[in-house]
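Asker: When you get a sec, could you give me coordinates for this:
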Amino acid sequence: MSNPPETGPKIGVEKAEVTDKQLRKALNVFDIAYLVIGAVIGSGWLFGSFYAAAKAGPAAIISWLLGGIFLMFIAFSFAELGGMIPKSGSIVRYPQYSHGSLTSFILAWAYFLSAITVPPAEAEAVVTYMSSYVHGLLTPTGVLTLEGGLVAFAFLTFFFLLNYFGVHVMGKTNTAVGWWKLIIPILTVALLLGLFLHPANFTAVPGGFVPYGWAPVFMALPTTGIVFAYLGFRQGIEYGGEAKNPQRDLPLGTVIGFLICMAIYILLQVSFIGAIDWSKLSLKPGDWTDLTSTVLSSGPFYEIMKISGIPILMAFGIVLLIDAIVSPSGTGWIYTGTSARTFYGMAADGHLPDWFLKLNRWRVPMWSTIAAWLVGALFLIPYPAWVYIITFISSTTVLTYVVVGSTLVVLRKTAPEAPRPFKLPVPYVFGALAFIFAYLIPYWSGFTTMWGVTALVLAGLPLFFMYTSVNRFGVRRSNAAILGVIYWIVLALSTIFLIYYDIIVPYNAASAAGTALPFSIKYVIPFVAYVIIMLAMTVAFIYIIRMWSNEEGKQHINAGWWVLGLIFTTLILDFFGPFSVWTSPPLPFPYDTITAAIIALILFFWSVRSGIPTKDLEIVLKEMGVIKEERK
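Answerer: The predicted structure follows:
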């Protein structure tokens, strides 16, 4: 069922090595650090503290600290890889080097889904803050109106144009704006702590420091913008092929930028908690959940300063209205470039057509940048509010970060001779912790998010069948197309009728009444049926593709089975754990999180054992001059 491998085209990585050399090398260590700062300090600082406080109360401070520590292990692992193999679009290319095409496709597809949605999220954040002084942009429930959607699209177009005309223009613009994005949050913290601090809010109000228990402290990570904010650390790595001295600047700029942002976000949360004046919000002290029904929802820090009655704070509130456009916009144009480099990286891996590698006259990936702009705009339709989109982004993005801990260890074995200017000690420890934390965060996002994430990630598999396996592994296109169409039909029907109608619709009705679902076999049966159908079909269809593939395809598929374990175990744990739809979950906190950590550790060792020395890695190392001849 396969064609001779020599009839296939030159693999994507060989073509990408040509265009990689043509990318403009314009970014220094400060540009890299400010790419991180510019991406991290965006709409997250404007809204994250507000939603985190509503979810966990004063304990949201712990949420920001934990989120920073968790992401730090992931960021440091990426820093080593970025210094070792600096590539634009690198985050979707590293799995290709360590585990081959099946792993890289699934994770690149998931990363694509998340990266492409950040610019519209930032555009929505701008419009939401603008609604404080421009009426008609939002409905009373905080959703974009038609006019608001058009304004958001205009910002997306601006992000696109800034990227299209060169990484040098975007990088230097971002560095200049980065100073503003540093100074304004720092001044906000200083003014609120110095002039409008209510110390009783931390421990003396009803409920104390942890008013809703510890489960919301962890659930706040992916659902309130905390992880969403921190995810910007990867932006310097994504532009690796456009750095002047990438081996030094990528890891150094990434680490510096991340640590600065982590400190700022923790202080912002402290200042926000301390600045709540319950009497001026007409709330009972300690009623953190109902913060979302107050005036703060349209512009948290601005409204706090406005209602304070203190002239200095009220005047500074005007500056925040300006920053509400500058900060999200800065993050938006960075992520537009990231989305473009995701398309570029997928083409380099052989998962998209070669024309996504084409550069324009300013040496920017032309069609990739155009696609990032237009596809991103489409996400304004199903996710017309900031808080709706950030949970989806956080969950899908961190799900793809799971592989970095494994790739770190695998490349230590398959490319020991590669240069590592930034080299982590005890790689198995760093790799395992990065893997576990990246697994836990999407798990904590909850079943009502993960069922949709799972369906969308699985929906990408037919594209692997119909494009990658055909062009790289010699599978006949007609056979792959038949499998792909069948897969899409079964996935759609089972997701709609076994998950959405049988579980999500009843839960939404119960949630609207202020409750949840009782744990019942009535809901368990359709979920179990869904898992059995989708897992069996996914394994069977991938195995069929493996049988039809050439020898390289068989190796790549063998190295990627563990990713299915990642996807399905996360969904199953979410269904039975406390972040699901139950009034009394069968797997309560913290036993669920302990179980998830153990499963993640097992998956880590499985993934490390699955790593292979791919042809893609060999080509890259030869181009770098690390190896002189083909390995036997």
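
Asker: When you work out contacts or count neighbours from here on, use the C-alpha atoms and nothing else.
Answerer: OK.

Asker: So which bits of stretch 195-207 are buried?
Answerer: 196-198, 201-202, 207 (16 or more other C-alpha atoms under 10 Å).

Asker: Can you tell me which of those residues is closest to residue 351?
Answerer: residue 202 (50.4 Å; C-alpha to C-alpha).

Asker: Can you check my assumption that that closest one lies in a strand?
Answerer: No. Assigned with DSSP: H, G, I helix; E, B strand; the rest coil, residue 202 falls outside any strand and is helix.

Asker: Can you tell me which of the buried residues of stretch 195-207 lies closest to residue 299?
Answerer: Distance to residue 299 across the buried residues of stretch 195-207 (C-alpha to C-alpha) is lowest for residue 196, with 17.2 Å.

Asker: so who does the closest residue to that closest one other than its chain neighbours touch?
Answerer: What sits nearest to residue 196 in space, not counting adjacent residues and going by C-alpha to C-alpha, 6 or more residues apart in numbering, is residue 275, at 5.6 Å. Residue 275 makes contact with 192-193, 196-198, 304 under the criterion C-alpha atoms under 8 Å, 6 or more residues apart in numbering.

Asker: Please generate a structure for the following sequence too, so the two can be compared:
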Amino acid sequence: MSTTLNSAAAPHDRTGRELHRSVGLFGLMFIALGSIIGSGWLLGALGAAQSAGPASLLSWILAAMLLIVLALIHAELGAAYPVAGGTARFPYFAFGTLAGFTAGWAAYLQAVTIAPIEVEASISYLASTGWAKKHLHLLHGNGTLTAVGVLVASAAMLLFTIVNLMGAKLLAASNNVLVIWKLAVPILAIVVIMSLSFHASNFHAGGGFMPYGVHGVFAALPAGVVFSLQGFEQAVQMAGEARNPRRDISRAIISAMFIGAAVYILLEVAFIGGLAPKNLVHGWANPIGAGDFGPYYTLALAAGAGWLATILLIDAVISPCDTGLIYLGTSARLSYALGEEEVLSDKLTQTNRRGVPTYSILLAFVIGEITFLPFPSWSSLVGLVTGATAIMYAFAPVSLAALQARDPDRPRPYRLPMPKVLNPVGFVAANLIIYWGGFEATWKLLTAIFVGRVLFEITLRRAKDVRRADIDWRAASWIWPWLIGITIIGLIGRYGKGAHHALPNWIDLLVVAAFSLVIFYYAVSLAMGSEQIKAAVDSEERQMAELADLNLPA
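Answerer: Presented below is the predicted three-dimensional model:
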């Protein structure tokens, strides 16, 4: 089945075209799974081990538990409210346009940056091999891209842009093939490394199982662990192009999250066990050698599996590039959603004849090109992207709790178990991830969100035909106390550059949890009234119903 749209029928249609509903269950699941399995599997295990030693296994398990709760919350939201750029629209339904813009801006900041990060990861991985060092000069000594590196990176971004402009169906189809490869290669690496070279003694070497204490376990989370596991929400962002979103979105999110978490945990086991014991005598600072950014490639060579090393180099191009391909497309859907709500330019909602948002995709390409210039390495932006993702995730449990209370009669094909427990737990989880990311990352994100707020005000003042009577300032009044408060806790906390370490271990986590719960219940109490929510949701529901009625056979 494919969707052919009669342009005159679609509400909110400024351009004569809307998004095409052409993506099925496996397409959605593979989009989410393809987002989860990217550069993180190539580089995340090394960063986690350097931060926590063998206890990095606990970091992966903890991150998986926190993100699975958030994934379940998104599963209910995505199935009940299947719209494009859902992470920006759910807060809009519950708290009005200002809240929707803030969540959408945080989501856009992380999504639009991931495509260039994935490209840099691929280039960094390849640049550490002997062949690339001899024949190519992709990176400077400080990790920034050379002119050749920028050219290669730009070519990759251009390819992502062309594929996305060809339509969501092609994006999903090309991604399906790539995800099968992306899933097969790490599983192959796990099996081969654990079969040929596995040292159980490594799990208590270099200072014991937990050489850096519990602080190391938490510090590993923003050092690539949470970044690696994020991405399940990409199925939500594509909901506007799903054939049967109410049935498929929750299944896609939950399946992708559990598969991704299992693969990453096993990869960390294989990495730790596959290391040469002599490399751990002096600790975990350089378990595979200083300056080596291809951990599994190195382990494969050491185990005598040169053929696997070759496959890993090929995958170092495919895995990050596929994730970049997805995120360029989904960041375009976020800017489309912000344009749809009239908080950014209407140009961002214009679609081509294939039903994809042309200007939104081109904007993502331009920002990606800019991102290549000032940032030196994959790891330099991972902490910031993780924090932005956690802010985006934090809006979901608050929105779901408010919508469950104010819009209780809506059909919910999937229901979050124990919502009165898991909704506040999800908000606490997101705030803990922000806190563990460190004060430096948090204040920079606060600044970036403030810049977005300035852009919002400028757009609001310049708009001539404003349909935004739904800007409920009171409903969104909890957002800045929350963001400023979590930044202050980071300042007096124990993580990141600039933190004052005024809070003792564990007490800091209790402070974050208590603060989060106060904000959670306060925010839910401020949600818009049932009539306002119903009006916003009904408008979207009418559009979805008309699109569903216009499905024609391919």
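
Asker: Is it correct that residue 465 of structure 1 is in contact with residue 545?
Answerer: Yes. Assessed by C-alpha atoms under 8 Å, residue 465 of structure 1 is found in contact with residue 545 at 7.1 Å.

Asker: residues in structure 1 aligned with stretch 36-50 of structure 2?
Answerer: On the basis of TM-score structural alignment, stretch 36-50 of structure 2 is assigned to residues 40-54 in structure 1.

Asker: Which positions in the helix or strand hosting residue 340 of structure 1 come out as buried?
Answerer: Element membership of residue 340 of structure 1, judged by DSSP states H and E, is helix 311-348. Buried residues in helix 311-348 of structure 1, counted by 16+ other C-alpha under 10 Å: 313-314, 316-317, 320-321, 323-348.

Asker: post-alignment, stretch 442-450 of structure 2 versus structure 1, mean distance?
Answerer: Aligned to structure 1 and superposed, stretch 442-450 of structure 2 gives a mean residue distance of 1.3 Å (mean C-alpha distance after the TM-score superposition for structure 1).

Asker: Mind listing what's buried along that stretch?
Answerer: Neighbour-count burial for stretch 442-450 of structure 2 [16+ other C-alpha under 10 Å]: 442-443, 445-446, 448-449.

Asker: Among the residues you listed, pick out the one closest to residue 367 of structure 2, please.
Answerer: For those, the closest approach to residue 367 of structure 2 (C-alpha to C-alpha) belongs to residue 448, at 14.5 Å.

Asker: Check the gap between the closest one and residue 483 of structure 2 for me.
Answerer: Using C-alpha to C-alpha, to the nearest Å, residue 448 of structure 2 is found at 12 Å from residue 483 of structure 2.

Asker: Same check on residue 76 of structure 2?
Answerer: 25 Å.

Asker: Looking at those two, which has the bigger crowd around it?
Answerer: Using other C-alpha atoms under 10 Å as the criterion, residue 76 of structure 2 and residue 483 rank with residue 76 on top: 22 against 17.

Asker: Where does stretch 116-126 of structure 2 end up in structure 1?
Answerer: Going by TM-score structural alignment: stretch 116-126 of structure 2 matches residues 120-130.

Asker: Give me the contact list for that stretch.
Answerer: 42-43, 137-138, 142, 144, 148, 151-153, 155-156, 298-299, 321, 324-325, 328-329, 331-332, 376-377, 379-380, 384-386, 389-390.

Asker: which element is the equivalent of residue 76 of structure 2 over in structure 1 on?
Answerer: Taking TM-score structural alignment for the superposition, residue 76 of structure 2 sits opposite residue 80 in structure 1. With elements taken from DSSP H and E, the one containing residue 80 of structure 1 is helix 60-84.

Asker: post-alignment, that helix versus structure 2, mean distance?
Answerer: Counting by mean C-alpha distance after the TM-score superposition for structure 1, helix 60-84 of structure 1 comes out at 0.7 Å.

Asker: Just the buried residues of that helix, please?
Answerer: 60-68, 70-84.

Asker: Repeat that for stretch 13-26 of structure 1.
Answerer: Here stretch 13-26 of structure 1 shows 13-16, 19-20, 23-26 as buried, counting by 16+ other C-alpha under 10 Å.

Asker: Quickly name whichever of those is closest to residue 603 of structure 1.
Answerer: Residue 603 of structure 1 has its nearest neighbour among the buried residues of stretch 13-26 of structure 1 in residue 13, at 27.6 Å by C-alpha to C-alpha.

Asker: My guess is the closest one contacts residue 350. True?
Answerer: Yes. The pair residue 13 of structure 1 and residue 350 passes the contact test of C-alpha under 8 Å, sitting 7.2 Å apart.

Asker: In structure 1, what sits opposite residue 406 of structure 2 in the alignment?
Answerer: Taking TM-score structural alignment, residue 406 of structure 2 has residue 414 as its aligned residue in structure 1.

Asker: From residue 621 of structure 1, how far out is its match?
Answerer: 11 Å.

Asker: and what of residue 578 of structure 1?
Answerer: Using C-alpha to C-alpha, one gets 46 Å for the distance from residue 578 of structure 1 to residue 621 of structure 1.

Asker: Between the buried residues of stretch 195-207 of structure 1, which sits nearest residue 56 of structure 1?
Answerer: residue 207 (10.6 Å).
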